[in-house]
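S.K.: sequence first, predicted coordinates after that:
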Amino acid sequence: MSEQTKDVPLNYEQARAELASVVERLEAGGTSLEESLALWERGEELAVICQRWLDGARARIDATRQDPTG
């Protein structure tokens, strides 16, 4: 990931796509231990981002269900 895109928030689809790419690279093997660890750490970050998006979506759905005018 470049420094330019490092601080740009990812939407759910971007985070999920990058996470899938990280998993694919880890499963393919052939990377050094250091690179594998960096990929794993990035994957953990992306999983957290995805979970936050999903939690937010769930909260919005729950709020809509509780609003009788919604």
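M.R.: Nice, thanks for sending it over. Residues are numbered from 1 along each chain as shown.

S.K.: going by C-alpha atoms from here, please, whenever you check contacts or count neighbours.
M.R.: OK.

S.K.: grab the longest helix from the protein for me.
M.R.: Longest helix in the chain by number of residues (criterion: DSSP state H): helix 33-66.

S.K.: list the buried residues in that one.
M.R.: 36, 39-40, 42-43, 46-47, 49-50, 53 (16 or more other Cα atoms under 10 Å).

S.K.: same question, stretch 3-13
M.R.: Buried residues in stretch 3-13 (16+ other Cα under 10 Å): 10, 12.

S.K.: comparison target below:
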Amino acid sequence: MEQDLDTLSFEAGLRELEAIVGKLESGDTPLEEAIRLYERGSALRRKCAERLDAAQARIEAIRTGGDGTPAGVEPFLAG
């Protein structure tokens, strides 16, 4: 039984996605099952990407003053 995407942890979602990719790459999956797995994998990929984006938005970088002491925080900017 598949767990609801909203209650699935990032780590569990990633493990399930890796398992799905393995099954699809094996080439032994019947077509109907492959389609179902692909749809589930696509939904898992979207959910994991959303969770990563949300986590990145919550990360803050510590700013330091001229003397090296913490002076505050600012949003993390990737890139």
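M.R.: The structure has been received and is ready for your questions. Since this is a predicted model, take the numbers as computed values, not measurements.

S.K.: just give the TM-score of the two.
M.R.: Comparison of the two superposed chains (TM-score structural alignment, normalised by the length of structure 1) gives a TM-score of 0.79, and 66 aligned residues with a Cα RMSD of 2.1 Å.

S.K.: if we can go back for a sec, can you redo the buried residues of helix 33-66 of structure 1 as JSON lines with distance to S21 of structure 1?
M.R.: Output for the buried residues of helix 33-66 of structure 1, formatted as JSON lines (distance: Cα to Cα, whole Å):
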{"residue": "S36", "distance to S21 of structure 1": "13"}
{"residue": "L39", "distance to S21 of structure 1": "10"}
{"residue": "W40", "distance to S21 of structure 1": "11"}
{"residue": "R42", "distance to S21 of structure 1": "11"}
{"residue": "G43", "distance to S21 of structure 1": "9"}
{"residue": "L46", "distance to S21 of structure 1": "11"}
{"residue": "A47", "distance to S21 of structure 1": "12"}
{"residue": "I49", "distance to S21 of structure 1": "15"}
{"residue": "C50", "distance to S21 of structure 1": "14"}
{"residue": "W53", "distance to S21 of structure 1": "19"}
